[in-house]
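[1] structure, please.
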Amino acid sequence: MLFSNFVFGGMLMMNPILLFTVVLMAKVVFFQNLVFGENDVKVLLLRELPFILLLHFLIELLAGKRRLPFYFLTSAVFSLALLSIAVYHDFYGSLLTYQALAQAGQIGELTESIVEIFNPWYLLFFVDLVLLVVYKKFKPQNLKIRKANYAVVSAVCAGAILVSVWQVEQKDIINEMKKAEQMGMFNYQFALAVGGAVHSQEPELEDITQARIQELKGTTPVAKPQDFGLAKHKDVIVVQLESFQNFLIGLKIDGKEVTPNLNKLLKESLYFPNFYQQVGKGNTSDAEFMLNTSIYPLGDYAMSQKFGNRDIPSLAKLLKPYNYESATFHTNELEFWNRNQMYQALGFEKTFDKSFFGEEETISFGASDRILYEKTVPELKKIKQSGKHIYANLIAMSSHHPFKLPEELNVFEIPEELKGTPLGGYIESTAYVDSQVGHLVELLKANGLYKDTLLVFYGDHVALGANALNETEAAYMSDWLGTDYSALESFNVPLLMKVPGKKAQVLPTVGGQIDLLPTIVNLLGVKMDDQIYFGQDLLNYSKNVLPERFYLPTGSFINNEILFRPGLSYHDGTAVTLATQEEAEKVEEYAEQFTRALELLKLSDGYVRSLPVRQP
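    Next up, the predicted model:
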């Protein structure tokens, strides 16, 4: 008792600036262990501490006798910020930045997913709030320090922050995680706000040419492209499957196929088993954006929220002169991820959302895939009957995280050990999604919309992160894959293209979502001579380089041989082979592709920012 009185008495006699500085520093130490896996004493003392002291000195300077509520408010705000960044990192493997506040409207829709991954250890960020009770009981004595001294120290702290930001910027670190770790999380957010950590000098518009893009990708124009116009004047239906990963294709559990309908479709389709996601912060909406534009997502904003007000060259606009009518179908509200603006920017003539599909049978954000397909096909038939060709995007959402399929819709029996786990729920959800793919095919056939349709199915993004599985789930996944589940496996999503007049074929070509548009327009016999695009036709080019900048740090890329992830620079990065997923030796060829991948992103960012604002 005597010892506890001594401790509390000592604490209370301290100036609040000392106590709250110690508490906030303890939170930062905890945060660094959660997110970066270690603590760097130099970063803590020379980069994090000056920022914290500056905040507290400003409170002393400006708040006067009412300083205590401001200390608690500051502590609460920064606790919430650190918690949010930690949760975001667990969910996406990337850092939450101040720009993501534009996505705050999406939180309500993601509540169930956030609860699913919430770690009870996160509550330690708020343990200091018990001090509020202590302060109400005792009257702490503030040390009397002249305000002039606070002003001097504040200036010193501000200078230390600027110097630390400048020092890290000089290292030219591309990897956002490493930059934040080196700079300190608070300083990193400050650097982002003033623009130092986000954008280098934008390229001149005259430098953004298709010839330059092809040079960076290592491709040359093909005089007579293979399969050009093979699907000329055919209808185009593209189905984007939520969180659908490629390992599901052909997977059997206890002798039963998880995806029998997609497996059946393989027998009359082009199948690309080495196809990878390239989404940014917008995830599903970014996949839609890439499909329709062949432009890379930015690293700091969802494309639908940042560029929904622009006039964007797109697949819908390309096809309109060829007598196509475009429509997009999404069972959630159009305002989610600003799709109401994005679809206008992309030139879609018809849009259907939650108000059309209703809530008769709801899974996750909206109507089930069964409802999606049953209400969509009659609308497609109307377009066909009007004398127009169809270009339609269908966004299937029934396999959205947290993978909780209503029991009455379950079509697959999972092993007992997986029941109640995220992996088990994922298998059940994707098996249901596949059952409805079969339903869609039957509906298209029954309405005369199947035979002459270029039908495309692809996955939008990772469902289960490489570090998201418990020991039991990881063991099952390793057994199914024949190897450990990794970032490379999680990025691998399926691409199937049922092309009228073309036999089924498995194509090992490495590709990404950026390549969908040029591949589709080649099959349709449409040229893009006057349009900038960053992908390549997967039927005419065998080599590829795919920049990544979300879920993996900027500077990561996939090519025909490896997945590369940078460290502080290229030279301390890591690479694994696509064939074996074993560590690969970095050779000069890969260093050159690292530079070219970054240049492609830079050109794409400059191009999309140059697009004109859409006139009302």
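[2] every contact and neighbour count from this point should use C-alpha atoms.
    OK.
[3] so which helix or strand takes in Val433?
    Assigned by DSSP states H and E, Val433 belongs to helix 422-446.
[4] on the C-terminal side of that helix, identify the next helix or strand.
    strand 453-459.
[5] re the thing from before, could you list the buried residues of the helix holding Val433?
    422-441, 443-444 (16 or more other C-alpha atoms under 10 Å).
[6] pull the residues that contact it.
    244, 258-262, 369-370, 373-374, 377, 398-399, 402-405, 409-415, 418-419, 450-451, 464, 469, 473 (C-alpha atoms under 8 Å, 6 or more residues apart in numbering).
[7] who's in contact with the host helix or strand of Glu592?
    For Glu592, the host element (DSSP H and E) is helix 588-610. The list of residues contacting helix 588-610 from outside it, by C-alpha under 8 Å, 6+ apart, reads 202-205, 208, 213, 216-217, 295-298, 312, 534, 545-547, 554-557, 570.
[8] circling back: can you select the buried ones among the contacts of helix 422-446 for me in ChimeraX?
    Selection of buried members from the contacts of helix 422-446 for ChimeraX, criterion 16+ other C-alpha under 10 Å:
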select :244,258,259,260,261,262,369,370,373,374,377,398,399,402,403,404,405,411,412,414,418,450,464,469,473
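[9] out of the contacts of helix 422-446, which are inside helices?
    Using DSSP state H, the members of the contacts of helix 422-446 that fall within helices are Pro260, Asn261, Leu262, Asp369, Arg370, Tyr373, Glu374, Val377, Glu473.
[10] one more to line up against the first:
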Amino acid sequence: MKEIVMLNRNTSNLKPIKMNKIILFMFIFSLLKVLLLYIFTIEKNIIIAFITTIPTISFIYILLFMCKPKNIKLIAFIVHAVVGIILFADLVYYQYYGFLPSITMLLFVGNVPTVWKSIFFVLRPIYFFMIIDIIPLGIYLKNRNIEHNRLKISRKNITISVVSILLIMFLSPILFIKGNTTYAYNNYGIFTYHIYDAYTQLTNKEKETLADEDLKNKVENMSNDENNKKTNKKYHGIAKGKNIILVQFESLQNFLMNREYNGKEITPNLNKLISKDSIYFNNFYQQVGPGNTSDAEFVMSTSLYPTNDLSVFNHYKENYYYSLQKILKKEGYSTYSFHGNDKEFWNRNEMYPNLGIDNFISLEDFEYDEKEDLINLGLNDMDFFDQTVDYLKEAKKPFYSTVISITSHHPYDMPEELIELELKKEHENTIFGNYIQSINYADKAFGNFIEKLKKEGLYEDSIIILYGDHAGLYPTRAENGKIMSEFLGYEYRFDEYMNIPLIVNLPGSDIKETNEIVGGEVDLMPTILNLAGIEDNKGKRFGRDLFNSKKGFVLNQYYVPLGSFIDDDKVFKMSKDGIFENSMAWDRKTKEPIDIEECREGYEKAISEFKESQLILENDLIDNIIEEQEKKDN
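    Below is the predicted model of the structure:
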């Protein structure tokens, strides 16, 4: 007891430390944190971004000198902690997704517990530099006597000064930023980025708003869509009346097809599927947004584009959609979707009925042992595919079913007893190594799925369409970019990691074909309708039937800046600053640079299609478009 009293007495007798020294320490430490963030996230102009950040962060800490001595400890701690936490969150988010978080990402906080293992996998010890000082600072401030001399400025002058500086800080990005939020970040710094992002989101600055008459004209123009209205179409009705099984394969990239690792095929069962009774699209690309896997489902089902800032399944669940499932139901199909995760994940239980999916089989409906059968986000693929067939054999025929695998989800952790690929030493304990092992296991589970479909008499009466939902190895995560460039023998750019396979398996057709056309997930709906022999062009679709299109085109808007696109000849990557002239372009086959002016038309097309799709989502226009079409038909 005496020792404790003495300790307290000694602490209280310490000479008070001036608060201005502590504030100066916090200011310098925060500048170092900002510099660290820029080193990890900015490709060029690091010094410019750093210099432009100094006035903003100076203003934050100068305000502390104006606080009353009574409150200075708590306020200083809160301000410094918030700055550190924001920078930590920015850095971790960037390492996971490849870009900075928007204010709208707060809407996805509910999904964090489900993907925490994936987020944890990208963490590096150095990232904790952003928050390592917060707890020691709190303890120090609590236990030390602080001497704080508040700046002696009249209250009126303080108010005028603070308001003026705040107005300048807030208005300068709005007045001078000519590009997008990424441009704001690269040229004005992290805090200006967050201010500008909040401004654009809260004011809908980047969203198109139209008067009622203009909106009506837009609807009339969209009702004139002539896409997919051809006659004598190739493969039209080749699968008429058959069951349609669409397998959305988690994180499956195209580079894996027909490739060996350490003398062993990575995807032997997918390779076998391609080799007989199948059409293989090797230039097919993801088109997901913030909703990732759920966006792949949405794009495939509606032939509309996802948003740049919101999950469609969460934010536009009340809209009317004229979906693939609804069209098939009119033709007598029963509709199913299978997923080995909780039914609430990505709001599927609410969105599916609106898409016309009558039967949703989720984790709650499968039999499993919680300790042994769950891998990563849900039920292991082997049990998932096996039990899915049990449901399908009881389904009303013909049926349409989306089957969404899950084991090969980031961070691709696999139980030791399920691993069959032996990794090279340089790939051990890497995301790349884990990824190919999980894909190899998922491929084996898919092979068993095909065999059980045959055993139950479902295979011959069905067509199986398989595609990857999105990339598994984004180059910004860990050392993916470096490892993949070495593995492929050339630079791992966005047209490589967004390249996912599409396989159309037609049992008994004797077709073996590789289709080279460039396509994306938005093209699945019209392509499937053609195979099923269904003529229904109501509503609005941005996709094209890949069997009957002369040219391919894919716009990308999320993991690369909006305006980026891929066509049969070239790849265009829009500059992060939103300025066309600063962009990159290359020949898709030779990978040699080309003049970006050759891409202006494609860039404008990408922007136009995306904005039109967003207008439809934001104003719930599909039923209006159909109504206008019906008027014209009558």
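[11] list the contacts of Asn262 of the second structure.
    Glu422, Leu423, Lys424 are the contacts of Asn262 of the second structure under C-alpha under 8 Å, 6+ apart.
[12] who's in contact with the first one?
    Residues in contact with Glu422 of the second structure (C-alpha under 8 Å, 6+ apart) are Asn262.
[13] how near is it to Ile132 of the second structure?
    Separation of Glu422 of the second structure from Ile132 of the second structure (C-alpha to C-alpha, to the nearest Å) stands at 38 Å.
[14] try the second one
    Leu423 of the second structure sits 35 Å away from Ile132 of the second structure when distances are taken as C-alpha to C-alpha.
[15] Asn33 of the first structure contacts Ala26, doesn't it?
    No: with contact defined as C-alpha atoms under 8 Å, Asn33 of the first structure does not reach Ala26; the gap is 10.9 Å.
[16] tell me which element the counterpart of Arg348 of the second structure in the first structure falls in.
    In the first structure, the residue matched to Arg348 of the second structure (TM-score structural alignment) is Arg339. If you go by DSSP H and E, Arg339 of the first structure is part of helix 339-345.
[17] mean per-residue distance, that helix versus the second structure.
    In the superposition against the second structure, helix 339-345 of the first structure averages 1.6 Å from its aligned positions (mean C-alpha distance after the TM-score superposition for the first structure).
[18] buried set for the helix holding Glu592 of the first structure?
    Judged by neighbour count using 16+ other C-alpha under 10 Å, the buried positions of helix 588-610 of the first structure are 590, 593-594, 596-608.
[19] check stretch 107-126 of the first structure too.
    Ser113, Ile114, Tyr122, Phe125.
[20] which bit of the second structure covers that stretch?
    The aligned range for stretch 107-126 of the first structure is 112-131, by TM-score structural alignment.
[21] contacts only, for the closest residue to Gly481 of the second structure other than its chain neighbours.
    Closest residue in space to Gly481 of the second structure, ignoring its immediate chain neighbours: Pro475 at 4.0 Å, by C-alpha to C-alpha, 6 or more residues apart in numbering. Pro475 of the second structure is in contact with Gly481, Lys482, Tyr492, Tyr497, counting by C-alpha under 8 Å, 6+ apart.
[22] I'd assumed Tyr492 was in contact with the first one.
    Read it as Gly481 of the second structure. Yes: using C-alpha under 8 Å as the test, Gly481 of the second structure is close enough to Tyr492 to be in contact (6.1 Å).
[23] re earlier: find the helix or strand that the closest residue in space to the match of Arg348 of the second structure that isn't next to it in sequence is a member of.
    Sequence neighbours aside, Ser304 is the residue nearest to Arg339 of the first structure in space, at 6.3 Å (criterion: C-alpha to C-alpha, 6+ apart). Element membership of Ser304 of the first structure, judged by DSSP H and E, is helix 303-307.
[24] what's the answer for Val576 of the first structure, then?
    Here Val576 of the first structure is assigned to strand 574-577, by DSSP H and E.
[25] ok, Ile174 of the second structure to Gln325 of the second structure distance?
    Counting by C-alpha to C-alpha, the gap from Ile174 of the second structure to Gln325 of the second structure is 44 Å.
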